[in-house]
Structures are given as C-alpha cells and as structure tokens.
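Engineer: structure for the following, please:
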Amino acid sequence: MLSARCLTLSALMMVGVGLTSGHAEDAANTTFKEFPSSIVKLPPPSGPSVAAEPLSNALQKQLLEVHFTLETGDLTALQDKVVRGEKVSSEEFAKSFSSDPEASQKLADYLSGKGWTIVNVSNSTGSLFASAPVSVVAKTLDTKMINVVDDMGQKTVSAVTPPKLPIDVGMQVIAIDGLQPGMRAVRHIVRQGFDIPGPSNAAAADAPIPSPSHSEQSSYKVADILNAYNGTGLPVTGHGQTIAILIDTFPSKSDLAKFWKANKVNQDLSRVSFIDVQKLGTHLPDKSAEETLDVEWASGVAPDAKIQVYAAGSLHYVALDLALNKILSETIQGRGPEILSISLGLREDLVSVDELKTESSLFLKLAALGVTTFVSSGDAGSNPDETGHGHGDVTKVEYEASDPSVVAVGGTTLHMRADGAVDDESGWLNSGGGISGTHKRPAWQKAYAGLPNTTLRLVPDVSADADPSPGGYVVLNGKSVAYGGTSWSAPIWAGIAARLNEDLVKQGKQTGFMAPRLYAVSDTAAFRQINSGENGAYKAGPGWDPVTGLGVPNIGELIRLYSQTP
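Structural biologist: Sure, this is the predicted structure:
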C-alpha cells in the first residue's frame, strides 16, 4: 500500500544503473555480514526499454538517512513478561534490554570514518541513525542503488541488492533500514464524500478542503460518539494520563481551540506538547487533516489527558523509527506517554522483513514499559492495493496494525437517531482486517475461543465508528469539515484508554499494556458485538471477526469490568 506520490511497485521503471562499488579494496581479506531482509525485492523493469545511465550527480549527492538496529537482549523473555501482565522498570530495562555500547560505538566509528554523519545513537533502544550521500551509502554498504520512477514521474533512489557490513562491525546489527525511501506509510483517513474502492481516489484524504456543506456540519461530534458508546457523564476524563500522537507534522493551535469550543470540551493548549523529532531548523510539512483529526479527537474523548504530538517530519520509515525511538527513550526516562495513537499503515508485504522486525521490537519494548499503542487497521478492507485507498486482488493486512504488541482498531458504520440513540451499527466496508502473513498470534488472542484456527496474528482487535458518512467533526484551516477512516476510530480508542487508566490509578492498581485485559472482558457487557457488515473477504459476526474484532466499546461497562480483571 503506497500513496500516489510514493513508489508504486506496479509502475516501476528502472532507468539507471546502480552504484556498485564498495569495499573492493579490502574485499579479499574481509568477511562481510549481508542483510538480505533489509530491502523489498523490486519487480523487473516494466514498459519500454530505457538506455542504462548512471544516477545523476544530484541523486548521488542526495542525503539518505539510514537506521541500524542492534541486538538488545532476550526479547522472548520480554514478551513473556508482557503476556504475564508484568511491567519492566526503567532500571531493569537498562540492565537487560539495551544494546552493547561497544558494538554501537564500533559501528559509529566505522561509519564516521567512511564520511557518514551520526544523527542519533541510543543504546537503551538499540538504534543508531546516520546519514550520508547516496554514493557514500552505496559504497559503504556495498549495495547497488538505482533510480526508479513512480506513476507520477517522481524519481527515487532505491537499493536493489542487500546491504553488507564487515563482520566485526556488523556482528550485533540485526537490520539496516531506509535504503528504499520510496516505501513509506500511508494515512488512514477518508474525507466525507469520497467512495473508497478504486485507485482514482487514492489522494482523497489530502484533497483541497471545500467550504463546509450541510452534511459536513451534521457530522458526529464528541458528545455523539460518547453517547453512542455509553461514555456520557462518567467520573473519569483521562486525568493524569498522557496520549502520544505519532505523525509527520503539527496541527494548527487555532484549529484545536475552535474544535474544543465547538464540542464544549474543557481542554486547552497548556495540556498539549509539540515535539519536533527532526533536527532543529528542518521544515515540517504543512498541516493536513490527519494530525488534526488525531489530536482533536484524542483530546476530545479524554479532555483532561495531556497530549504529546511527535512530528516525524515525513512518513518514511526511518523518520517514523526515529520518532518511535524518542518516544521509547522518554518512556524509559519516566516522561513518556501511557498511550500512543498511530493512524498510519502500509500493506504488510510491502514492508521489508527487517523493518517489521525493527518496529516490532520497539512496540514490544513500549508494551513492556506499560504503553498501549493503538493503530488504525486500514481503509481499504481486506484487500488493500498499493495506494492504500483502493481494493486489490489479494487479502492482506496492514502494518503497523498487524504487530502483536499493539491494539489494532477497525471501523464500523454507525447510524444514530435524532434523539442520539444508536439506530444501527455494522462493520464498515473498508475496515482493514484479516490474518497476518508475518506475525504470530499473541497469547491473549489464543485464549479467546471465538478466533479462527490459525497461529498467525488476527486484525483488528477492537473497533469504533470510521465511516466518513456522516463522519467525525473536524476543524481544519478554520473550517468545519467531516472525516472518517480508521484514522478516526484509533484516536477515539486512545481517549477511551486514558479514561480506563485513570480509573485504575484511582483504585490504586497498576496500568499497563491493555490488550490482554481487553480480551479478558470480550464476552461481557464491556463490548457490543457487531453482527452485520463485511470488508470484502470477511463478514462481521458473533465473537471476534476480521472486520470489527471484539466489537465496539460500552465505555461505562468497560471501565467497570476492566478494573476487575487481574
């Protein structure tokens, strides 16, 4: 699943020969470690033959940021702790689950000696980020870099042979990510008035914002959603909790203030922090609907929670990895969030195996430290194509929703009566869901009797309204507009989670990764199961299903029963 401006695999044309030199001077007496899973294999050239030519000087000089992931202790033991509901202290984490400082220093020295700039080193998270011109990257890592063209004519460099490192430098390196910058995550957001099937609507999420129509003004506000899910008048509002939003840029402060006022939400900017993960002075992208929707709805559902917006600067995986590392580092230091909301994804088979491994280790570590990450499941149903906003030919789930250490959030179509009562709710046609082709099923899913007979991760876990008709009320560029997509259901659940955590704290109980407890109360009044609707290959029905997961929340009952679960 790739955005229209990203590398589209079906439309690739290889128009350049690669930079193939690297280590020729010492290859005869040096053993190298190869990383074949750090790149996604590209298809052969398509279209008419093109004369081979070297990468342009401009592309050879283009800076490329690369993420090196190092071994960080026994992750199986860490997973066992999460399954048992145990939280790892910062002291234990630093002692048992950090990378070897000597290994990271040796790698940093090696790269610096080859002309790289070290951007960030974190032994606590097992990450080293470094940048260099494309020509230097190709030579240092002995990888062939080519020039590819996407379906909109944009040129992007890409590695097409596995990177390598000298064995003494790379022994503890387990992944090298960022060598195919055309691969990037896609926003899970849909503007009201756009039908999803069909790649022609791939850019609908970020289309120009029109003047508000009557239907947009009648979209659901926070009070409507809380009423639909039995969350009105509760004594918990997210006080003492912090929700992190991971996205590429910041929303407008004035849009946030107008949203809170229109929704009669007692929230203010003093509880919102804006954290630029990039180097100082780097320009962030212009605001869009995604980060605005995420922040407005998470803060609206949990008005007393603090919000930390982490702007990665782009949706490239290295940028997202750097942001996740910052969130993890701050959590280790005791100043991170309890809840993380991510409304992004990429079809699972289009993400390199090593990138999956890298991010999965980060989500596992966050879960072990007590952070619950909510990830939108996708907006193209069971068969997402490369654009992420159209239906393809094969059933696939999307990553990061398919990670076993996150809570994947699907979508429903909610209809309410004039008096505010729920008239009907069914599975949303475009709710991402299905069976992972990569990740194993976590223990808490294995314990639930209604799941299909498979050893693989099942998506989603829970759901909420995601249909853009009528959609969720959003203030963007000062105007009232309506958006849907699982980008909407994910921050709704993040806000609900803040309320759940506040209730636990009031009772003197420990908060932690929520997935096991959510499954423990799945057959109770805590969830309203969705028994109709489909997302393409799958139908909603009793018990867990690949459209809506366990169902939608009954917030009042969920808070009551959740706290009683060991």
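
Engineer: only C-alpha atoms for contact and neighbour calcs from this point on.
Structural biologist: OK.

Engineer: how many other residues sit next to the spatially closest residue to residue 526 that is not a sequence neighbour?
Structural biologist: Taking Cα to Cα, 6 or more residues apart in numbering as the measure, residue 526 lies nearest to residue 558, with 4.1 Å between them; neighbours along the chain are not counted. Burial measure for residue 558: 22 neighbouring residues, criterion other Cα atoms under 10 Å.

Engineer: repeat for residue 148
Structural biologist: Residue 148 is surrounded by 23 other residues when neighbours are defined as other Cα under 10 Å.

Engineer: counting contacts, what elements does the helix or strand harbouring it pack onto?
Structural biologist: Per DSSP states H and E, residue 148 falls inside strand 145-149. Contact analysis of strand 145-149 by 3 or more Cα pairs under 8 Å, 6 or more residues apart in numbering; DSSP states H and E lists strand 13-14, strand 155-159 as its packing neighbours.

Engineer: relative to strand 155-159, how tilted is that strand?
Structural biologist: Note on geometry: by axes from the mean of the first three to the mean of the last three Cα atoms, to 10 degrees, strand 145-149 and strand 155-159 are set 140 degrees apart in direction.

Engineer: tell me how far strand 145-149 lies from the chain's centre.
Structural biologist: Relative to the chain's own centre, strand 145-149 is displaced by 26 Å; criterion: Cα atoms, centre = their mean, to the nearest Å.

Engineer: cool, stretch 283-298 as well?
Structural biologist: The chain centroid and the centroid of stretch 283-298 are separated by 14 Å under Cα atoms, centre = their mean.

Engineer: this one next, for a side-by-side:
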Amino acid sequence: MVKLQGSVPPLSADMRSLGPAPADERFDVTVLVRRRASLSADLLAPHAQGGGRSYLTRAEFAARHGASDADLDAVAAFAQRSGFVVVERRPAARSIVLSGTAGQMAAAFGTAIERVEHSAGISRRRTAPVHVPPELDGIVEGVFGIEDVPIARPHFKFSRDSAQAALVASMPAGAMPEAQAAGGYTGVDMAHLYDFPPGLDGSGQCIAIIELGGGYRTTDLKAYFKSLGMQAPSVTAVSVDGGKNSPSLPWSADAEVMLDIEVAGAVAPKAHIAVYFAPNSEQGFVDAIAAAVHDDVNKPSVISISWGAPESDWTEQGLAAMDGAFQAAAALGVTVCCAAGDAGAGDQNPDNGTPDGRAHADFPASSPHVLGCGGTRLTATGTTITSETVWNDDPTSSATGGGVSDVFDLPSWQAGAGVSASVNPGGRVGRGVPDVAGNASPATGYRVRVDFMTYTIGGTSAVAPLWAGLVALLNQKLAQPVGWLNPLLYGPLAGSGAMRDVTSGDNGGYAAKAGWDACTGWGAPVGTRLLAALEG
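Structural biologist: As a prediction, the model looks like this:
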C-alpha cells in the first residue's frame, strides 16, 4: 500500500476520542482521481496575463480535463475487490462515490477510524493517513468522507441588537413573534452606494450559492422582497451528498442562507439562484463546489461562498481538491467569490476553540483562483458614502479576515501589488488576501429576514454575494463572462478607477494603505467604472 500524499489528518485540539468507530457503520466516500489531461499553460494563459477571454464549455472541459474511463474503471475494480458499492461516477468532477462500512474502509484504505466528541456533536475522524494499492498510485488524488467532522463556519455576524433578538427567537416560547423592525442596508442600497450599473437585473445569469447547513423559507423570501418592492427571485435547492434545504432557527446557518440569497437577489433580481446544500464536512464542501462548477443544468456563471476556515484546519488533499475545482471554474469562465473571514488576521474566533496566536488566511478565500472578499465599515448619507474604513469592531471576533497564505505561493499576477511579508515568524510572502471588499460591519450591516423575523447582519458573508450579484450584472452586459477576475484586477484594471481605495484601519495584523492591502484588497467597487473598464 502507498500512502496518499496530503492525507495526514489535521490536528484538532477540542476533540475527545470515544474509541474506534463501529465496524458496521456504513457511509459514502468520494474518491478524486487525476485529470485526463492537465490544464495546460495555454488554456490558463489568457487569464493569467489578463488578456482576452476564451472559455471551454462544460462538455468540452469534461472531455478534455475530466476523469478518464480507464481511471474510474481502476477505482471501480478496487471497490469491487474491497466489497464496496459504486454509488456514482462523476467524470467531469473527476470523482467516483463508493459506499462501504467503517471496517471495510479502514482495511481497504489502510487507515484507522475513531468516533470523537466535539462542540458540534459526535463525528467520525481518521487518525492515520489514507493508503491506496500500488495500481492506484498516481491515479487517486484524494479520498473524502471517511471523516465527517464539521470543517467550515459561516462568516456572518449579528449586530448587537439583532443578536439579542435572535437569542430570544430561538428559545421555545410558543408562536414565533411577527417580523421586527431592524436597521441596516439592503442589497438595493448597496448597489446605489457602490454605483452598480443601472438598467441591469441579472437576466440570463445563474448565481450559485454554496451552503453547508441551514435553509430558506419561501414565505420569508416573498415577504422580504415584497418589502423592497420587488418580486422574489427564482431559487432552486440542489442536494449534494444528501444535504437539504432545512431551515430551523436564526442562530443556525439559516441566517447565512438567507443573507446570501437576499443580498444577491436584491442586486440581481432576475438572475436564477441555485443553492447547493451539502453536509458541513471536507467531503461535503469539495463535492458541493464541484457540483456547482460542473452543473450543466443550471449553468452558473458566478459562485458565492460564505463558508471557510483557517488554512491550517484543512488537509492538504482538501486544499488541493478545492483549488483544482476553482481552476476548472476559471477555465469555464465562472467567477468564484469567497468571504475572507470575520475574526481578523488571526481568523480563529475564540468561540470556536483556542487561538494559537498566529495569523491565518481563511480558505477557500486564499485560493489564487477565487476572488477573496474582505470587509469594510461604511457610513453614508442618502446615496453618498461619507466614510469607509477597514471593518474592525473587535480584532479577534468581529473584523475582516485578510493576510498572507501559508499554503499558496505568490501568484505571478499579484507580484507587483506590494504584498507584504506575513506577520508570522519567517515572514513568508505568499498569496495575499483579500482581492476586493465591501460593507461588512454588523454595526452598519444588512437588513435580512430570517425565520419570520428581521435582523441586521454583517460579516464578509455579505460581501461574497454582493460581489456575486455585481458579477451577474456585468455578465449580463458583457460579450463574454467576467470569469477569473483576479488577473484583470491586478493587471489592466489597476488604476482604472474601478475600485474605491480604502486606506484607513487595520484587521489586527495588517494595516490598510494606498493601493492593495491585506485588509480590503483593492477596495470597494465602483460598479459603472468597473463595467466600463471591462468593456474597454
């Protein structure tokens, strides 16, 4: 047996072992295999150089860069020998889903599996790397699902008043109170303040939203958009790995789901919104992203992701698998917008464990192939912004993420942006995060309806769907989709006036400055100028 590179389990301090997993416990795993052919330099070169857009269709991508039948057959043969059931083959996503018991999994993959107790409940966890037989060495790139520990957290924050209201609403007390008044901006307000191009509504576009829990209520969406004088957008729930639209309480992930839909839908009301629900695990996250990228039914042109975790929380195979999916998105012309985190430069909220005192970039925002979305604190009079600074209400628990990646090297297109060395010992210069920003402080946050009530919610969770809505508007107008925006932002768009620089404030580790910085990237959008620059 050969050890699978990158499959060493990450350390988790807040887990208590409950002993070996029951041998007869049955679950599914996703086996990721290599590409049929690599994404060649000439395929990504137009993006990396910031030049003309040239994209593959999803069918072309699957034929050229999906999994080969021979590789999937080799995994299927291994599955049959091991007593597994082949549940599904996903050639475009380069994966095959296998079902078996914990005992079969441990034996077939040469690993050990235990049950652990943690703050969110009880889960399976690997205690050893994954191994594969020699004939699969070089074919298999990842095995996901042996462990189902929650991996990511949503990046939203209630305002102080809304947090108290949500706590009351979550208590068992008979009938749910009627919707309460709340302050904050709406997506419509932010579109005006950031000068999003008028006369566009996202028609013909699909916005994908990744969710690892919670759900939405259609009655809430209708009531919310009615309050804006708009018709609710078309929303479709897509199940991934058994995940479902499951609304429960405002303190749950419902607030994340509704924030994402209501912000994106207010900006681009005619865009179709496809919400991909998956379990909160590394397998669920990997499969949800692949499902959205390769969805040939809904065909999203932009993906919004408001979930993440410090890079140190992920396995190497998980980081590589998700970044590989983001590369595929770039080749397909799909823009991916990711929240940069809500716990400052440390990215380790004390409510979710003990911070280690180091700075951490949040993943997936730290992938070079996504648009990392940081946060600001904005005040306005009417439709005029009067001030905008780095969001930092509390540097450890309510501040924009941002910093320097410990995993991804400095991309060539970011080399001239002045990315500073990491504040961690050694001063590594890697991929700088974020790329862009938008209003995120819960003190100046967004008015959102969740589970029959109205709250003010902030966080970089709001910035990802805000930018996704803007990209949908741009894609509606442009001859070609925006696609992978980063090389353009750091290349021909730099200095075009398309971004409003934010030069005041810090996130507890990095300070804002003129030009790009590790708090707000290039700053907040000036929508009409961004469209004009892209058209040019």
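
Engineer: circling back: and the residue nearest to residue 526 of structure 1? What does it align with in structure 2?
Structural biologist: Structural correspondence for residue 558 of structure 1 with respect to structure 2 (TM-score structural alignment): residue 530.

Engineer: can I assume its match is in contact with residue 498?
Structural biologist: Yes - between residue 530 of structure 2 and residue 498 a contact is recorded at 4.3 Å, counting by Cα atoms under 8 Å.

Engineer: surely residue 445 of structure 2 touches residue 439?
Structural biologist: Yes - taking contact to mean Cα under 8 Å, the distance of 7.1 Å between residue 445 of structure 2 and residue 439 places them in contact.

Engineer: picking that back up, so the match of residue 558 of structure 1: helix, strand or coil?
Structural biologist: When states are read from DSSP: H, G, I helix; E, B strand; the rest coil, the local structure at residue 530 of structure 2 comes out as helix.

Engineer: more crowded one of residue 445 and residue 439 of structure 2?
Structural biologist: residue 439 (28 against 24).

Engineer: need the contact list for that one.
Structural biologist: With contact set as Cα atoms under 8 Å, 6 or more residues apart in numbering, residue 439 of structure 2 has these partners: 375-378, 391, 445, 458, 462-463.

Engineer: among the residues you listed, which lie within strands?
Structural biologist: Judged by DSSP state E, those include 375-378, 458 as members of strands.

Engineer: okay if I get the residues you listed as TSV plus distance to residue 197 of structure 2 and neighbour count?
Structural biologist: Formatted as TSV, these follow (distance: Cα to Cα, whole Å; neighbours: other Cα atoms under 10 Å):
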residue	distance to residue 197 of structure 2	neighbour count
375	21	37
376	21	29
377	22	23
378	20	20
458	24	31
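
Engineer: closest to residue 467 of structure 2 among the residues you listed?
Structural biologist: Closest to residue 467 of structure 2 out of these is residue 375 (11.8 Å), distances taken as Cα to Cα.

Engineer: map that closest one across to structure 1 for me.
Structural biologist: Under the alignment (TM-score structural alignment), residue 375 of structure 2 maps onto residue 411.

Engineer: so what's the aligned residue in structure 2 for residue 393 of structure 1 up against?
Structural biologist: Under the alignment (TM-score structural alignment), residue 393 of structure 1 pairs with residue 357 in structure 2. Residue 357 of structure 2 makes contact with residue 346, according to Cα under 8 Å, 6+ apart.

Engineer: repeat that for the one 4 residues further on.
Structural biologist: Residues in contact with residue 361 of structure 2 (Cα under 8 Å, 6+ apart) are 310-311, 340, 345-347, 401-406, 433.

Engineer: most surrounded residue in those residues?
Structural biologist: residue 340 (43 neighbours).

Engineer: quick check: that residue touching residue 432?
Structural biologist: No - no contact is recorded between residue 340 of structure 2 and residue 432 when judged using Cα under 8 Å, the distance being 11.0 Å.

Engineer: in structure 2, which residues correspond to the strand holding residue 148 of structure 1?
Structural biologist: Using TM-score structural alignment, strand 145-149 of structure 1 corresponds to residues 113-117 of structure 2.

Engineer: give me the residues contacting the matching stretch.
Structural biologist: Stretch 113-117 of structure 2 is contacted from outside by 15-21, 102, 106, 122-128, 146-147, using Cα under 8 Å, 6+ apart.

Engineer: that stretch: average distance to aligned residues in structure 1?
Structural biologist: Following superposition, stretch 113-117 of structure 2 is found to deviate from structure 1 by 2.5 Å on average (mean Cα distance after the TM-score superposition for structure 1).

Engineer: mind checking the SS state of residue 179 of structure 1?
Structural biologist: Three states are possible here, and by three-state DSSP the one that applies to residue 179 of structure 1 is coil.

Engineer: any idea what it aligns with in structure 2?
Structural biologist: Pairing criterion TM-score structural alignment: the partner of residue 179 of structure 1 within structure 2 is identified as residue 146.

Engineer: quick check: the nearest residue in space to that match that is not next to it in sequence vs residue 156 of structure 2, distance?
Structural biologist: The spatial neighbour of residue 146 of structure 2 that comes closest, neighbours along the chain excluded (Cα to Cα, 6+ apart), is residue 29 at 6.2 Å. Distance, residue 29 of structure 2 to residue 156 of structure 2, by Cα to Cα, to the nearest Å: 30 Å.

Engineer: neighbour count: these two, which is higher?
Structural biologist: For residue 29 of structure 2 and residue 156, the more surrounded residue by other Cα under 10 Å is residue 156, and the numbers stand at 27 against 21.

Engineer: counterpart of that one in structure 1?
Structural biologist: Under TM-score structural alignment, residue 156 of structure 2 pairs with residue 189 in structure 1.

Engineer: what's near enough to touch its match?
Structural biologist: Residue 189 of structure 1 sits next to 205, 289-290, 343, 379, 483-488 when contact means Cα under 8 Å, 6+ apart.

Engineer: looking at those, which two lie furthest apart in space?
Structural biologist: The largest separation in these, counting by Cα to Cα, is between 289 and 379 at 15.1 Å.

Engineer: more neighbours: the two, which one.
Structural biologist: Taking residue 289 of structure 1 and residue 379 together and counting by other Cα under 10 Å, residue 379 has the greater number of neighbours (35 against 24).

Engineer: which non-adjacent residue is nearest that one?
Structural biologist: Residue 379 of structure 1's closest residue in space is residue 430 (Cα to Cα, 6+ apart), at 4.9 Å.

Engineer: which stretches of the stretch 151-300 of structure 2 form helices?
Structural biologist: Ranges of helices within the stretch 151-300 of structure 2 are 160-169, 187-193, 218-227, 255-267, 282-293, based on DSSP state H, counting those that start in this stretch.
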